[in-house]
Each structure stands twice: as C-alpha cells, then as structure tokens.
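*Asks:* missing the sequence, but the structure's below:
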C-alpha cells in the first residue's frame, strides 16, 4: 500500500509517498480502507524533528474509512461498515490503516468530516474531564475558534456549562453560533471577562498557548482550576496542569460524538481536503494554521 513517510528531518520536501507492507489488525482492532486521514500540527513537528528522534517515520493517527478486515474478537462492526477513530500505531495517512479505537461514522457525516474529529474531540473532552466541567458550571476557553477550541465550546455547552470564549472579532459570531459568549483576546482580557462574569469563572482551558495563564488563574480562582494543552513551559512556571494524551485519553467521546452530531448539538467545522500525493502542501497549510485538514488517498 501507499503511505506517507520521511527518512530525514526537514521541510515539507522530505515527505514521500512510498510502498509499505499492508497492515493487519490484532485482537480487538479493525483495518479500514482509508477514505480520509487527519493532518495535525504534531505531524509537521515530527517531520521537523521536534517530537520524535527515530527515523524513518510514517505519519497519521486519525482516520475514517470502510472496514475491510476484522481482528480477532471484534463483534461490534462488520466488513463494509463506515468507521472513524485512532490508529493502533502511526501510519494512518495511507491507503490502509489499523484502528485500535473506533466508532461508527454518524449517518449525516462524510469521511472527511469524520477523519477531522478524533484528535480534536478527544483533546477537548480530556481537558474538560480534567477540569470537571459540567452542568451549572462555567468555563473560559482561550483560543475558542480553532478545531480543538470549537470542539471544547460545543462539548462544554452540551454538558450544560456556561462558556466564555476568546477569539478575534472576526470569529465572535461563529462562537455565538456554537453556544459561547465571545470576548476579544489581548490586553484587558480580565476586565472584559469580568464584565460578563463579575465573580470570574469556575474553570479555564488554554488552547491557544498565548501566554495568558496568569490571567486565567486570576479569573478561575487559582491554578488548580486551569488546564492548558498548549503552554508546557507556562504550566510548569505557574503550577497549571498540562493535559497530554499519555496521562489518560478520553476515548469515550468517540462513541458519544455521533449522538451529539445527529441531534444538532455538535457542528463539525469546515474541512479542507488534499490528495495523498499533495501531503507537502497540506503540511504547509497546517504550519500556517489554516483550519482542519485531511488527506484523501
């Protein structure tokens, strides 16, 4: 099968489409014929040598497609079913991928939209779980208009929480459509949030990593009520929890998100698709922060 791989670190030009052996599912896993695979910032960070040291590397850990091989013990899906989820190992940006965690694709969703979901909704759900966001609570989301931020807004709203989200003015109406009360980021953030919530907020989630952890701590009443997914150095400096997948993933959301989508409580953001052969262009777009991207074999 064809797959994305690089054998040296560098710019997008080091990416290659190569032939690799077909994978096969293990116990409890399924193999899919990939119809779309997500592209994430971690992909170009790995390509640049900023995350993992081993070479060569194949890329991709979220995908959607059609089940074409079942692992031992799998009884919840059948050959030909449409599923999405996380790959067993890296390498989902390929013609075939083995998924270790998966769920049916909601009927109203296409493959590109489904492939854009796993990383964003798992990251958002994990952080909301760690903050204990629930009905009657309130959460300030810093960086609320991106793929993870917009997922966190909708998931927190679906839990019954009040959501205040920071974004540029051009995205304020978008945040309102998702259920958040928008505020502009930048100098004066604390005052703008207190104009909406005079007593501050119960919790705060930093998605943007824009150096505002002290302000979030002040608004949420202490570092224990703040989680960041984007500011590792700031988390250490200010005693804030840094949420990462190796501390326990919120995989339960894969089985829950379909119901929210079909009931109209979760809207999938616009997705830009690239052919697999144009993976270098997809990386360039990702490095420039241009929305949610997928590759289509």
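*Replies:* Right, received. Where do you want to start? Source: prediction; values computed, not measured.

*Asks:* from now on I want contacts and neighbour counts done on CA atoms only, so please keep to that.
*Replies:* OK.

*Asks:* neighbours of residue 151, how many?
*Replies:* 25 (other CA atoms under 10 Å).

*Asks:* for it, what are its contacts?
*Replies:* Residues counted as contacts of residue 151 (CA atoms under 8 Å, 6 or more residues apart in numbering) are 120, 121, 124, 266.

*Asks:* which residues in the stretch 151-297 of the chain form helices?
*Replies:* 172-178, 189-196, 213-220, 232-238, 253-262, 279-287 (DSSP state H, counting those that start in this stretch).

*Asks:* name the helices or strands packed onto the second one?
*Replies:* Other elements packing on helix 189-196 under the criterion 3 or more CA pairs under 8 Å, 6 or more residues apart in numbering; DSSP states H and E are strand 181-183, helix 213-220.

*Asks:* included below, for side-by-side comparison, is a second structure:
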C-alpha cells in the first residue's frame, strides 16, 4: 500500500512495486484514480476513506508511507503481523503517536528511506532505460518561480514531480 501515490515518489513507487510483481494499493485523491490505476495500481483508495474499513485489519504486507500525519495509526492497523513499514515523507504531519504495543505485538519492521545503497540509483536508471518505469513530471518552473511552484504543490492537483529548471 502506498500513501501519497500521486506524487513523484509515490508514482515511481507504484511502478517499481508493480515491476517487481506486487499487487499495489494506492492512496490518493478521487480525481486522480484513473491516472494512478494506469501506472499499475491494482486498487485505489481515497485519502479521505478509512483504510481499515476499506481493507480490514492486518491485511497488508508492506506500507510505503509518503504522508504520515493523522492517518499514520491506521497504516499500522492494516499491516499484517511481521509487516514492513517504510517512510519517506511527512507532508500530512511529521509528529505521530505510536502505541508501542502495536510495534512489538505485531512484530513490525520500520524503515526510514532517504539514504540509499550505492547500487540503488544505477538500478533505478536501468529500470527507466528499460521502460519498466517512467518518471512523471507534472510541471517545470524556473528556479526564480519557487513560490509559484510551492503554491502549485499545495493545491495537490498534480501527478508526478514538480521540478525546477536552472
């Protein structure tokens, strides 16, 4: 399951997981469902839905979380025992609350994902060159228009990365 599925990292994560044979469940805004499914998501859930109600407790093997915030506790509820939680973003809020019993009773593994092994970037480039994945660029701004880019980002209407030209 991938939260923040319509962003640059989320859209890449969908494609990478699909290329590795995973069944991908993506969380995004309803207006983006069709485009996210076209990237390879098997199921798309609204970011406004209660994912525990939709998926059920202990139903997911891996969560790739790019938003954190209030939904964070629900992400742990849907993880199966021995599930893996990876995080690389906190756009919905960096401070979360953990009932530590959830961690140890489910025997969960947590991973922060910002520092990568040397071979990861090369493998990613190979996937792009082999057309296994396609980086999505939503919009390009000149660096001097960084304020406009931030405003566009906060609208949450884009799919893919907002990038800068220098």
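*Replies:* Structure's in. What do you need? All values reported here derive from a predicted model rather than from experimental measurement.

*Asks:* hey, which of the helices of the stretch 151-297 of the first structure is tucked in deepest?
*Replies:* For the helices of the stretch 151-297 of the first structure, the largest average neighbour count (mean count of other CA atoms under 10 Å) is found in helix 213-220, namely a mean of 21.

*Asks:* report the angle between it and helix 189-196.
*Replies:* 20 degrees (axes from the mean of the first three to the mean of the last three CA atoms, to 10 degrees).

*Asks:* helix 213-220 of the first structure maps to which residues in the second structure?
*Replies:* Under TM-score structural alignment, helix 213-220 of the first structure corresponds to residues 72-79 of the second structure.

*Asks:* in the second structure, which of the contacts of residue 151 of the first structure still touch?
*Replies:* When the contacts of residue 151 of the first structure are mapped onto the second structure and scored by both residues aligned by TM-score structural alignment, their matches' CA atoms under 8 Å, the shared contacts come out as residue 266.

*Asks:* restricted to strands, list the contacts of residue 151 of the first structure.
*Replies:* Using DSSP state E to define strands, no part of these is located there.

*Asks:* make JSON lines out of the contacts of residue 151 of the first structure and add neighbour count.
*Replies:* Shown next, in JSON lines, are the contacts of residue 151 of the first structure (neighbours: other CA atoms under 10 Å):
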{"residue": "120", "neighbour count": "18"}
{"residue": "121", "neighbour count": "24"}
{"residue": "124", "neighbour count": "26"}
{"residue": "266", "neighbour count": "20"}
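
*Asks:* same list (the contacts of residue 151 of the first structure) but as JSON lines, adding distance to residue 273 of the first structure.
*Replies:* Shown next, in JSON lines, are those (distance: CA to CA, whole Å):
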{"residue": "120", "distance to residue 273 of the first structure": "17"}
{"residue": "121", "distance to residue 273 of the first structure": "19"}
{"residue": "124", "distance to residue 273 of the first structure": "23"}
{"residue": "266", "distance to residue 273 of the first structure": "21"}
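
*Asks:* quick check: the aligned residue for residue 170 of the first structure in the second structure?
*Replies:* Using TM-score structural alignment, residue 170 of the first structure pairs with residue 31 in the second structure.

*Asks:* nearest to residue 164 of the first structure, out of the helices of the stretch 151-297 of the first structure?
*Replies:* Among the helices of the stretch 151-297 of the first structure, helix 189-196 comes nearest to residue 164 of the first structure, with 7.8 Å by CA to CA.

*Asks:* circling back: ok, residues contacting the match of helix 213-220 of the first structure?
*Replies:* Against stretch 72-79 of the second structure from outside (CA under 8 Å, 6+ apart): 50-52, 55-63, 85, 96-98, 102.

*Asks:* report the mean deviation for that stretch after fitting onto the first structure.
*Replies:* Following the fit onto the first structure, the mean deviation recorded for stretch 72-79 of the second structure is 1.7 Å by mean CA distance after the TM-score superposition for the first structure.

*Asks:* so which residue of the first structure lies furthest out from the middle?
*Replies:* Largest separation from the mean C-alpha position in the first structure: residue 198, at 31.3 Å (CA atoms, centre = their mean).

*Asks:* what lines up with residue 3 of the first structure in the second structure?
*Replies:* By TM-score structural alignment, residue 3 of the first structure lines up with nothing at all.

*Asks:* count the residues that sit near residue 3 of the first structure.
*Replies:* 24.

*Asks:* can you verify it is assigned to a strand?
*Replies:* Yes. Counting by DSSP: H, G, I helix; E, B strand; the rest coil, residue 3 of the first structure is part of a strand.

*Asks:* ok, it to residue 179 of the first structure distance?
*Replies:* 39 Å (CA to CA, to the nearest Å).

*Asks:* ok, residue 43 of the first structure next?
*Replies:* Counting by CA to CA, the gap from residue 43 of the first structure to residue 179 of the first structure is 30 Å.

*Asks:* repeat for residue 260 of the first structure
*Replies:* Going from residue 260 of the first structure to residue 179 of the first structure by CA to CA gives 14 Å.

*Asks:* what does residue 131 of the first structure give?
*Replies:* For residue 131 of the first structure relative to residue 179 of the first structure (CA to CA), the value is 19 Å.

*Asks:* ditto for residue 68 of the first structure
*Replies:* 39 Å.

*Asks:* ok, the two, which is more surrounded?
*Replies:* Set side by side, residue 68 of the first structure and residue 179 show more neighbours around residue 179, with 21 against 17, by other CA under 10 Å.

*Asks:* go ahead and confirm residue 119 of the first structure touches residue 62.
*Replies:* Yes. Judged on CA atoms under 8 Å, residue 119 of the first structure makes contact with residue 62 at a distance of 6.8 Å.

*Asks:* contacting residues for the closest residue in space to residue 35 of the first structure that isn't next to it in sequence?
*Replies:* In space, residue 35 of the first structure comes closest to residue 65 once its chain neighbours are excluded; the distance is 4.6 Å by CA to CA, 6 or more residues apart in numbering. Residue 65 of the first structure makes contacts with 32, 33, 34, 35, 36, 82, 83, 84, 111, as judged by CA under 8 Å, 6+ apart.
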